[in-house]
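Visitor: With the input below, show me the fold.
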Amino acid sequence: MKNLSFRIVDPKTRAFAVMSSKTGVRKRSLAAIKTLVTDRFDEFQLFRGRLNEVEAISLTEDSKKALEHCYSSPTEALKAIKEEMKRSLKEQYGQIALRCSYCQVRDPSCWDHYLPLSRFPEFSVFPPNLLYVCSVCNTKKGDLVQEDKKRFLHAYFDNLGDSSLVIAVISFHSNVVEISFDTHPDIQGLSPLHAAVCEHFEFFDLKNLYLRKAKEYLSSILQPMQKYKSGNLSYREYLRIIEVEKSRIPVNSGKNDWKLITIDAMETHASEVIRFVNSCPMAPAPSLAPIDGWEY
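Guide: Predicted coordinates:
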């Protein structure tokens, strides 16, 4: 989980450019509610750190359909917004491939309306309400709203700071390696935002997603260790391997990147890992405990 910077200049003007490209009845319907929509854009900006508090409003059926059509019907103005947002994300991720704005692990392939299109059509083409996400997260979130509490983090506006939000624990049982992820105990119950981090982590099942990725990654590190250093791996050699792995993780991945969290856990549990690798010199590469039908 990491913050992204929203870099679209004058998003209200960009949204109205899409609306003004409509014709006929839709154009007239949109012109009639322009002041209302402008006020809603201002409300979005005002509540950007607590968008779960934004309430839906009543709109006529014609207005709702016209607003939804702004997104469902391709226009050059909307295409330009999406392309500019993609370019901005590529600049921020740098050498890292683009990632879903919700799980920040899988590749993004579609756009999600943070405030659902079905309930908040006035934000259908408002750039701050559009997030580039993966199909899995998009389907899971669907049209859910957050009336009772904040359940989804907004990558642009929920300031997570630079604190550790997620931790990993590594343990060894016989020839099986186990790793688990959870939100950091120090943040639980601290503030509404931290509570939202826990909700987000649980809702998008990041615990198991990180686990699946970490198992493959752990195997790629532990197998060579056990093959070439088993019985003779020193603490110094181990730390050097960890430092090399850490240096391969781009700085802009963020402090709560699953791979960096995994490496931090390997550093924290250094003695146990070394003992495990050295305990069975002729043993085959370690197996990893299966989860939810996903195994090696």
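
Visitor: From now on I want contacts and neighbour counts done on CA atoms only, so please keep to that.
Guide: Will do.

Visitor: mind checking how far the residue lying closest to residue 101 once chain neighbours are set aside is from residue 152?
Guide: Nearest residue to residue 101 in three dimensions, chain neighbours excluded: residue 133, at 5.3 Å (Cα to Cα, 6 or more residues apart in numbering). The gap separating residue 133 from residue 152 is 13 Å, by Cα to Cα, to the nearest Å.

Visitor: can you list residues touching both of those two?
Guide: residue 102 (Cα atoms under 8 Å, 6 or more residues apart in numbering).

Visitor: hey, where'd the strands end up in the stretch 1-150 of the chain?
Guide: 110-113, 130-133 (DSSP state E, counting those that start in this stretch).

Visitor: Which among these is found nearest to residue 88?
Guide: strand 130-133 (11.3 Å; Cα to Cα).

Visitor: what sits up against the closest one?
Guide: Strand 130-133 is contacted by residues 86, 99-102, 107-114 when judged by Cα under 8 Å, 6+ apart.

Visitor: Show me what the longest helix along the chain is packed against.
Guide: Longest helix in the chain by number of residues (criterion: DSSP state H): helix 206-228. Using 3 or more Cα pairs under 8 Å, 6 or more residues apart in numbering; DSSP states H and E, the elements in contact with helix 206-228 are strand 176-183, helix 258-268, helix 270-279, strand 287-288.

Visitor: Now show me the structure for the sequence below, then we'll compare the two:
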Amino acid sequence: MIPSISNAQQTTDLLNLYSYSNSIISKLKIKLTTSEFNRVENTCQNCTIGEVSSFDHFLPKDEFPEFSVHPKNLIPSCSKCNGKKSVNWRNGLNSLFLNLYLDNLPDTQYLFVNVDHNLDFTFIIDNRNHIDLDLFSVIESHYIKLDLVNRFLENSNKVVSELSNTINSFKNKLPRAEIIDSVIETESSNRVLYGSNYWQSILKLTLVNNAVFMNNFYT
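Guide: Predicted structure coming up:
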């Protein structure tokens, strides 16, 4: 895609249209972060970790000023993702990031958690389920460029604590299998809302299906 604006004054005028605090942009943010059930989901869609505090211009506004306020070029983002992406978006003809408006994300799982015998775990991106190679290449680049695997790990303690509290609350009231089934049911619903590769759900599902982890609550 080649920028179509060559006049310097036109470029300046177009860039001046964008301001995150602009009332129209603020209304757009509210619309984009409000679910069909009228609930505000103020979570960055690039990482599902941080709160939305900016709009990421998928096509950099300095390179494409004509898209500086185009709704489909503005992706609700946390400041960390926005900073890591910066003005980068392609390598030659290949996109470096997922376009969350245009790319059809697969329902197939590509985010996994490996757990060792000490219950230390790592997140990995893997194409064991045979996603289209071109799409998987963009997915892999998106996760690497935004450092998502490490950021998931850094934010995982709270998720593990929440899961542990749930298990401890019910371990004397329900059989172990029912607790596992309940967690699976809850996280299956969350994956419908947040995507098949929602990192918190993948982590919880991996842990409740890990015998060593579950045995910690029954010794």
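
Visitor: what's the TM-score for these two chains?
Guide: The TM-score (TM-score structural alignment, normalised by the length of the second structure) is 0.81; 217 aligned residues with a Cα RMSD of 3.2 Å.

Visitor: returning to that earlier point: separate out the buried members of the contacts of strand 130-133 of the first structure.
Guide: Buried by 16 or more other Cα atoms under 10 Å: 99-102, 107-108, 111-114, out of these.

Visitor: how about the residues you listed in JSON lines, adding distance to residue 185 of the first structure?
Guide: Below are these laid out as JSON lines (distance: Cα to Cα, whole Å):
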{"residue": "99", "distance to residue 185 of the first structure": "26"}
{"residue": "100", "distance to residue 185 of the first structure": "25"}
{"residue": "101", "distance to residue 185 of the first structure": "24"}
{"residue": "102", "distance to residue 185 of the first structure": "21"}
{"residue": "107", "distance to residue 185 of the first structure": "29"}
{"residue": "108", "distance to residue 185 of the first structure": "30"}
{"residue": "111", "distance to residue 185 of the first structure": "32"}
{"residue": "112", "distance to residue 185 of the first structure": "30"}
{"residue": "113", "distance to residue 185 of the first structure": "31"}
{"residue": "114", "distance to residue 185 of the first structure": "27"}
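
Visitor: Nearest residue to the most centrally placed residue in the second structure in space, ignoring adjacent ones along the chain?
Guide: By Cα atoms, centre = their mean, the second structure has its centre lying nearest to residue 47, at 3.1 Å. Leaving aside its sequence neighbours, residue 47 of the second structure sits nearest to residue 148 (Cα to Cα, 6+ apart; 6.6 Å).

Visitor: Translate that neighbour into the numbering of the first structure.
Guide: Using TM-score structural alignment as the criterion, residue 148 of the second structure maps onto residue 206 of the first structure.

Visitor: what's the counterpart of residue 195 of the second structure in the first structure?
Guide: Under the alignment (TM-score structural alignment), residue 195 of the second structure pairs with residue 254 in the first structure.

Visitor: count of neighbours near that match?
Guide: 17 (other Cα atoms under 10 Å).

Visitor: Pretty sure residue 167 of the first structure sits in a helix.
Guide: No: going by DSSP: H, G, I helix; E, B strand; the rest coil, the assignment for residue 167 of the first structure is strand, not a helix.

Visitor: and it, what does it touch?
Guide: Counted by Cα under 8 Å, 6+ apart, residue 167 of the first structure has contacts 181-184, 261, 265.

Visitor: how about a cut-off of 10 Å?
Guide: 180-185, 256, 258, 260-262, 264-265 (Cα atoms under 10 Å, 6 or more residues apart in numbering).

Visitor: Thanks a lot, catch you later.
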